[in-house]
Every structure is written in structure tokens, then in C-alpha cells.
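Chemist: Show me the folded form of this:
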Amino acid sequence: MTAFLYALTVLIWGTTWIAIKHQLGLVAFEASIAYRFALAGAVLVCALGLAGRLKPIPWRHQPFVLLQALCLFSCNFACFYLATRSVPSGIVSVVFSAATIFNVANAYLFHRRRPAPRVLAGAVIGLLGIACLFRDTLLGTALNQDTALGLGLALLGTWFFSAGNLVSARNQRHGLPVATVNAYGMLYGAALVAAVALLRGVPFGFDPSPPYVGALLYLAIPGSVIGFTAYLTVVHRIGPEKAAYMTVLFPVVALTISVFAEGYRVTPLAALGFALVLAGNVVVFAPVRALRAQRKGRPEAACKA
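Modeler: The predicted structure is shown next:
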């Protein structure tokens, strides 16, 4: 069952990027984000309520739930939606897989935690991969402003996601139920995006076409409700370290789809960059015992790690 949930999370979160692409068009991206998380939050609240698992959150913790919503269910997705306008969705997903690099920076910035040498090594490898991945695209368009902006937004969205992880960890340390925080956080995120959009005069239209409605339902139910539930279940069963390997596999799925669905062409340098990003994530997350066992030529010990 754990293996099924593991594979399900990789498949769902590896394909949500192409669904985001289908939401860009007639409807403002702010409206699409608000619709997605309003629907996902409502579904999750109803499901938890029916199961008797919806817990009250004390007022003193509400600002941190709101901060988690700001980082995980609003600002980061606004950046991703905008980035997908300028660069292929598969590339955006590769940048997202480099969230571990931002985790290193945020952990030092906010908690002054110095990373282990292998974490630094993985971060450097990942940064080199991103540079290789976007070199051909940027130079091929003579540093096109839209492409550069798309890259910057994808990186900014990934930073927000990483900061949201720290806020989520804080909430868990204070005993707040993960599912309940996610449910309220999704509703808060939808309200935040909607409020900013209304202040800016953004029209809240709706596209009834099958591609848009299908993408909305996919992003809200599988992408948000089922995806987060499956991911958190795997984390509970096998631990966060092993579950983190899923982020390495997301871009493999997304970039493969991008090749066929968006006509993205993988150049040799881009392929090298893609491999470096994945290698950086593996170096960051590989269990220390397994790495030592491999260096000593004891594969059986690595398997047990």
C-alpha cells in the first residue's frame, strides 16, 4: 500500500504542471488559483468534518496558519502560474525539484543551521544544473525578457514553497494537525489571492470549456487533496528522508510529458543540466549510511540503510 501511495504521489504531482498550462488563457491566473484552492479546501474541510477529524486551531496559531497559506497556497502558485506562461511546464517542475537548495538557504537564514558538507555539495550541483538547463533557452532567445522573467518567477515560487515548509514544520512542532492546517490553509490561500485580485480590479471570469474545467478539477482534487494526503501518509509510514526522494522523480514525469505535449526540445546541455539537478537532490537526500557503505564496497549494507 505504501508503494502504491508513493507512486501515486509521484504521478499526480509530476503531472500537475501540464494541467497548470491548460489554465492559462481566458481566465486570469489569480482567479484560477482562487478557484483551485477554494474547491480543494472545501472538499478537504467536508471530508475531515464527516470523518470527525477537523480540529479547531487556537487563535494564537492562526497567524502561522495564514503564513503557511501565504507561502504554500498563494504566493508560490502565483509565481508558478506566471512562470508557465514563459517557459515549458516541465522546466518549471525541474526548478521546483531544486527546493532542497532553498531549504539549505532558508534553514541558515531563519534558524542559523549550518548544512552538512554533502548538503552543500548537492546544492552546488543543483545550481550548476539549473545554469546548464537554461543556458540554451536564454541565449537562444537573446536573453528574452519573458524567458528570464519566467525563470526568475519559478525560482521565487520555489523559495516560497521552501519557506512554507519551515512554517509547516513549526506548526507541527506545536501539535497542529497537518490535514486540518492544510484544509484551512487552502481556504486562506484562496481568500488571499481573491482579495489581492479584487483590489487590482482583476475580473473573475470562468471558462466552461472541458480543458479548463478538467484542469481545475484535476488540480483541486487529485493535485491538492489526494496529492497532499498521499504524500503525508507516505511521510508518516517511511519517514521524511525516504519520502523526499519523490521530489527527485517529479520532474522526470513532468519533463517527459512536456516533450510530447509542448514540443520541448532537450538539447545535450539541457540534458546535462537535468541530470545535475537530479544528482544534486540525490546527494542531498541519500542516507549517510548508504553512501558510506557504497564507498566501502558493501552493497548489502547500503540496501539495509
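Chemist: contacts, neighbours, all on C-alpha from now
Modeler: Will do.
Chemist: Spatially, which residue comes closest to the residue positioned nearest the centre of the chain, not counting chain neighbours?
Modeler: By CA atoms, centre = their mean, the mean C-alpha position of the chain lies nearest to Phe96, the distance being 5.7 Å. In this structure, Phe96 finds its nearest non-sequential neighbour in Thr158, 5.4 Å apart by CA to CA, 6 or more residues apart in numbering.
Chemist: Pro299 now?
Modeler: Using CA to CA, 6+ apart, the nearest residue to Pro299 is Ala293, at 6.3 Å.
Chemist: And for Ala123, the neighbour number?
Modeler: Using other CA atoms under 10 Å, the number of residues around Ala123 comes to 26.
Chemist: structure for this one too, so we can compare:
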Amino acid sequence: MQTALLYLLTVLIWGSTWFAIEFQLGEVAVEVSLVYRFGLAALLLWLWCLWRKLPMQMPAPMHLSVALMALLNFALNYFLLYQAQLHLTSAMAAIAFSTMLLMNIINTRLFFGQPIAKRIYAGALLGIAGIAVLFAPDLTELSLANTSLLGLLLVLSGTLSASFGNMLSVRNSRRGLAILPMNAWGMLYGSLALAALALLNGKTFTISSEPTYLWSLLYLSVFGSVIAFGSYFALLKRMGPEKASYVIVLFPLVAVVFSSLFEGFQWQVSTVVGFCLVLTGNALVLTPFYKLKLLWLRFKPGKRLPVVT
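Modeler: From the prediction side, this is the model:
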């Protein structure tokens, strides 16, 4: 039940954050908005950890590992994703981000030595084909003016950064570091890195007085950062990245619903086909071969397995 609740929270929250990010773009620089988001999240986590008297001390090497995780997971990842949504709808960005499932499985093999089944390669090909079909209208004319293609490249770069950050999160958890203190330090380091990036880029630390900006900032800080990352990292620790990443398959569905309702996202044949290919590839990656064989035998004409009650 606890694992199911963690799944539900992660899917619903992160599926809706793609839409909330749209209200952060425009008046305030991307780097500055992210400083506010993760700075507020870090403050809340530190207050909670201190109130609960959780141990916050870490050896110096662990600080370096957490700082690198933060740079990949909170700073670089989100900077690229926010930039991508200047060129893509939230639904398209969320669908492209779902390729992190494939990246996590491959990186789990590379960093932790887990073998990769043949079905994973087939699923990866389906996922890549699905992304290509989704962006087929934009890929027909390759040029520097193709902003959707630029958005896709930004999403995939941010996704790869997040996947590497996931691997560091798993390693830190396996070394005994608790989730909440790790995230408290990580979001502090992430906000500092983003502040340095903003200063280097000459950005001004202004804030919008628009209610949509302020409410979305609060939602992204509390729910999208504190709660969702805590839930997801707990799933990574419990189940491993190759299984916990299944949430990434589900939250594009939530994002598409929000984008269709509020952004005027128009479904086309290529959208449906590409979306189905991505989901099929991801499902193939996560379903063991023996389960696929049992499913085929159950529904094969004249070959029905007995139903166990």
C-alpha cells in the first residue's frame, strides 16, 4: 500500500507539473525561477529535518556526491527542461521525457552491472521510433529555425542529465544516506548552482506579482520538488531505477490531459501513433518475457489457460 501511494503521488504530481511550469515562463528568467523553486523547497526540507531532528551531518566525500547529484537532477536537468518548454507544449515535453525509462535501464546496467534482456533493446527501438513519429511534422524540415526540434534536443539532454542523477541517488541511498537529508542538501546545492548560473548569464533577480506565477511556484516547490522527489527517490531505493522508472510511463498521460484541456493541444494521427509506440516500448521494457508469453497463450485462439481463483 505504501509503495502504491508513492507511485500515485509521483505520477499525479509530476504529470501536472509540466502544465504548472508554463506559468513560470516569460517575465522571470528561467534560472531565477528555478532558484526560487529549489531554494524554497530546500528551506522547507531543512526546517522539516531540523524539526524532526534528522541527522544532517555527512562526510566530505558524500557532500561531493550529493552536490553532483543535485547539479544533474535539480540544476542542469530543470534548466534544460524549462528552456525546452519555450518551444514545446507541456504534453510533448512530458512524452519526450518518458525516454528516461530507457536511459535508466541502460545506465543501471552500466553503473550497477544488471544484465539487459533482449526485450529491452526492442522496447528502446519502439520508444525512439515513437519519438520520431511524434515529431514527424517538425522533423520534415531540418533547420536552425525548427524550434520544436530544438525543444526535443533540450528535453532529451535534460532527461539524460536526470538519469545520471538518478544513478547517483541510488548509490547514495545504498551507502546509507536518508532520503530527506539527501534532498535537503541536494536542493540547497542545486539552488546555489542555479544562482551562480543566473549571475554568470547576467540575469536580474526579479519576481512576478502575477497570481498564476506565485501559485505555480508554490505548487512546484512544495509538491513538485519536496513531495514528488521524496516519493520518487524512495521508489528508487525500494525497487531500483529500472522498475521505479515505470512512473515515467504514466505521467505523460496526465500531462496530455492538462495540455488538451488548457493549452489547446491538438491530437493528430502522428500524435496517437507516436504516443502508442512510446507506451508500448516502455511496457515491453518492463514486462518480463514469461509474462508476455503467458498473456499470448491466454488470448491465443483455442489456447486458453485455466483461470486461477
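Chemist: rewinding a little: next, count neighbours for the residue nearest to Phe96 of the first structure.
Modeler: Neighbour tally, Thr158 of the first structure, other CA under 10 Å: 30.
Chemist: With the second structure overlaid, how far apart is the helix or strand where it lies on average?
Modeler: In this assignment (DSSP states H and E), Thr158 of the first structure forms part of helix 145-173. Its matched residues in the second structure lie on average 1.0 Å from helix 145-173 of the first structure after superposition (mean CA distance after the TM-score superposition for the first structure).
Chemist: mean deviation (superposed) between the helix or strand just after that helix and the second structure, please.
Modeler: For helix 145-173 of the first structure, the succeeding helix or strand toward the C-terminus, using DSSP H and E, is helix 178-199. Its aligned residues in the second structure lie a mean 0.9 Å from helix 178-199 of the first structure after superposition (mean CA distance after the TM-score superposition for the first structure).
Chemist: by contact count, what packs against helix 178-199 of the first structure?
Modeler: When contacts are defined as 3 or more CA pairs under 8 Å, 6 or more residues apart in numbering; DSSP states H and E, helix 178-199 of the first structure sits against helix 29-50, helix 62-72.
Chemist: Output those helices as JSON lines; include the columns mean neighbour count.
Modeler: Formatted as JSON lines, those follow (neighbours: other CA atoms under 10 Å):
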{"stretch": "helix 29-50", "mean neighbour count": "21"}
{"stretch": "helix 62-72", "mean neighbour count": "22"}
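Chemist: Could you work out which of those helices reaches nearest to Ala105 of the first structure?
Modeler: Distance to Ala105 of the first structure, taken as CA to CA, is lowest for helix 62-72 among those, at 15.8 Å.
Chemist: tilt between the closest one and helix 178-199?
Modeler: Helix 62-72 of the first structure runs at 70 degrees relative to helix 178-199, counting by axes from the mean of the first three to the mean of the last three CA atoms, to 10 degrees.
Chemist: The helix or strand following helix 62-72 of the first structure maps to which residues in the second structure?
Modeler: Toward the C-terminal end, the helix or strand that comes next after helix 62-72 of the first structure (DSSP H and E) is helix 75-83. The alignment of helix 75-83 of the first structure onto the second structure (TM-score structural alignment) spans residues 76-84.
Chemist: what does that stretch contact?
Modeler: 21, 25, 30-31, 34, 71, 93, 150-152, 154-155, 157-159, 161-162 (CA atoms under 8 Å, 6 or more residues apart in numbering).
Chemist: any idea how far Gly164 of the first structure is from the residue nearest to Phe96 of the first structure?
Modeler: 10 Å (CA to CA, to the nearest Å).
Chemist: Same check on Arg135 of the first structure?
Modeler: 29 Å.
Chemist: the more surrounded of those two?
Modeler: Legend: neighbour count by other CA under 10 Å for Arg135 of the first structure and Gly164, higher for Gly164 (23 against 15).
Chemist: Surely that one touches Phe73?
Modeler: No. Counting by CA atoms under 8 Å, Phe73 is not a contact partner of Gly164 of the first structure; they are 9.1 Å apart.
Chemist: hang on, Ala220 of the first structure packs against Ala42?
Modeler: No. Ala220 of the first structure is beyond contact range of Ala42, at 9.9 Å (criterion: CA under 8 Å).
Chemist: Is Pro56 of the first structure in a helix, a strand, or coil?
Modeler: Of the three states, Pro56 of the first structure takes coil according to DSSP: H, G, I helix; E, B strand; the rest coil.
Chemist: Next, count neighbours for the nearest residue to Gly15 of the second structure once chain neighbours are set aside.
Modeler: Among residues not flanking Gly15 of the second structure along the chain, Phe251 sits closest, at 4.2 Å (CA to CA, 6+ apart). When neighbours are counted by other CA under 10 Å, Phe251 of the second structure registers 25.
Chemist: Over to Asn76 of the first structure?
Modeler: 24.
Chemist: Distance check, it against Val193 of the first structure.
Modeler: 11 Å.
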